[in-house]
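> I would like to see how this sequence folds:
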Amino acid sequence: MLKKIFVGLSLVTMIGIGSFTGNNVEAASYHTKAIKTAKSELGTKYKMGGMSSSGFDCSGLVKYSYNKAGKTLPRTAADIYKKGKKVKTLKKGDLMFFSPNKAKKPTHVAIYIGDNKFIHSASSKGVSYAKTNNSYWKPQYIGAKRI
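Down below sits the predicted model:
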């Protein structure tokens, strides 16, 4: 009898832990895949409306990277901003949003990659890294979302 109870409790514990960690592993997995995809495009030129390796705009890079990771996102920074959960503390894979004059509607989106850096497609440099405290981007930052 004691053996049956122990086996039953062990099974319940394993199922509970598996389902709890499964969601975290899945989230970490697609964030990691999106970052890896974006990094593979470093140096790709900026192209307004671009959504492929021949050229990206900011939201095109984010949409492309997350699509390769199995997540479908809207096309524009403003529409992507309507998705996900607002976060204050950034984790790898979170989306950072920027807007001139701190307007509520973002015009630029990037993927946070850790170590106070993000990857994005900028009109001046194409797909590239920038630091979160960058003198150009920091004043335009309006918030982050976790998809």
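> From now on I want contacts and neighbour counts done on CA atoms only, so please keep to that.
Fine.
> residues touching the residue nearest to residue 120 when sequence neighbours are not counted, list them.
Excluding the flanking residues, the one nearest residue 120 by CA to CA, 6 or more residues apart in numbering is residue 110, at 4.7 Å. Taking CA atoms under 8 Å, 6 or more residues apart in numbering as the contact definition, residue 110 lies against 58-59, 62, 95-97, 118-121.
> Let's see this one next, to set against the first:
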Amino acid sequence: MSTIASRAAARLLVVPVLASASLFSPAPAAHADDPVVSALVPAAENAKDESAQHPHHASAEDKAKEKAEKRVDRVMDTVRSRAGKPYVYGAAGPNAFDCSGLVQWVYRHVGKNLPRTSSAQAGATMRVRNPQVGDLVFFTSGGHVYHVGIYAGNHTLWHASRPGTPVRRDRIWTSSVFYGRVR
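Have a look, this model is predicted:
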């Protein structure tokens, strides 16, 4: 009998014995490199061990979530940096803003292009029921959008509201709003 055939026959006998042993106890870490033992360790355990050994190998979902969180942080840092800048009708920054100009300017600085007007911005976002920090807040009257700001959590927003009032954080003052998420 050839050496290859005898090794194959030995493995055919060893695999069932190892398989039954692995049902009662996990494979020792010292044998993790053995291909026979590795085949018997459940894939979930291998994945868990792999992620523990290589934390930089995050899942695509984790990476997307982390990227979104960083964008929200940049959105909020950017809008806060405009606090105190004056409201000027039609202004789109960097030293004066109207409501949609502020939103457009902030999102442009985090790599997202939005249209210029609040109603066009409403059409460019995905409506959401449960807003998250960084989502847009659209104010409506008679079915028309008349104002927009950036949701800051706890029923507040950052916005450029009207002449004489600088960019600031305020409470949302009405229930005639809906929320949109920039895609």
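> Now compute the TM-score of the two chains, please.
Laid over one another, the chains give 0.82 as their TM-score (TM-score structural alignment, normalised by the length of structure 1), with 139 aligned residues with a CA RMSD of 2.5 Å.
> returning to what we had before: please identify which of the contacts of residue 110 of structure 1 is nearest to residue 106 of structure 1.
residue 97 (5.8 Å; CA to CA).
> quick one, strands of structure 2?
126-128, 136-141, 144-153, 156-159, 168-171, 177-181 (DSSP state E).
> Output those strands in CSV; the columns should cover distance to residue 94 of structure 2.
Shown next, in CSV, are the strands of structure 2 (distance: least, CA to CA, whole Å):
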stretch, distance to residue 94 of structure 2
strand 126-128, 26
strand 136-141, 19
strand 144-153, 16
strand 156-159, 14
strand 168-171, 15
strand 177-181, 23
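> Give me the aligned partner of the residue nearest to residue 120 of structure 1 over in structure 2.
Correspondence of residue 110 of structure 1 to structure 2, assessed by TM-score structural alignment: residue 149.
> Relative to residue 100 of structure 2, how far out is its match?
Shown here: residue 149 of structure 2 relative to residue 100 of structure 2, a distance of 8 Å by CA to CA, to the nearest Å.
> so who does the counterpart of residue 28 of structure 1 in structure 2 touch?
Mapped onto structure 2 by TM-score structural alignment, residue 28 of structure 1 lines up with residue 69. If a contact means CA under 8 Å, 6+ apart, then residue 69 of structure 2 has no contacts.
> Let me know how buried the aligned residue in structure 1 for residue 121 of structure 2 is, in neighbour terms.
Structural alignment (TM-score structural alignment) places residue 121 of structure 2 against residue 80 in structure 1. Neighbourhood size, residue 80 of structure 1 [other CA atoms under 10 Å]: 20.
> So residue 80 of structure 1 is in contact with residue 73, correct?
Yes: at 6.4 Å, residue 80 of structure 1 and residue 73 qualify as touching, with contact defined as CA atoms under 8 Å.
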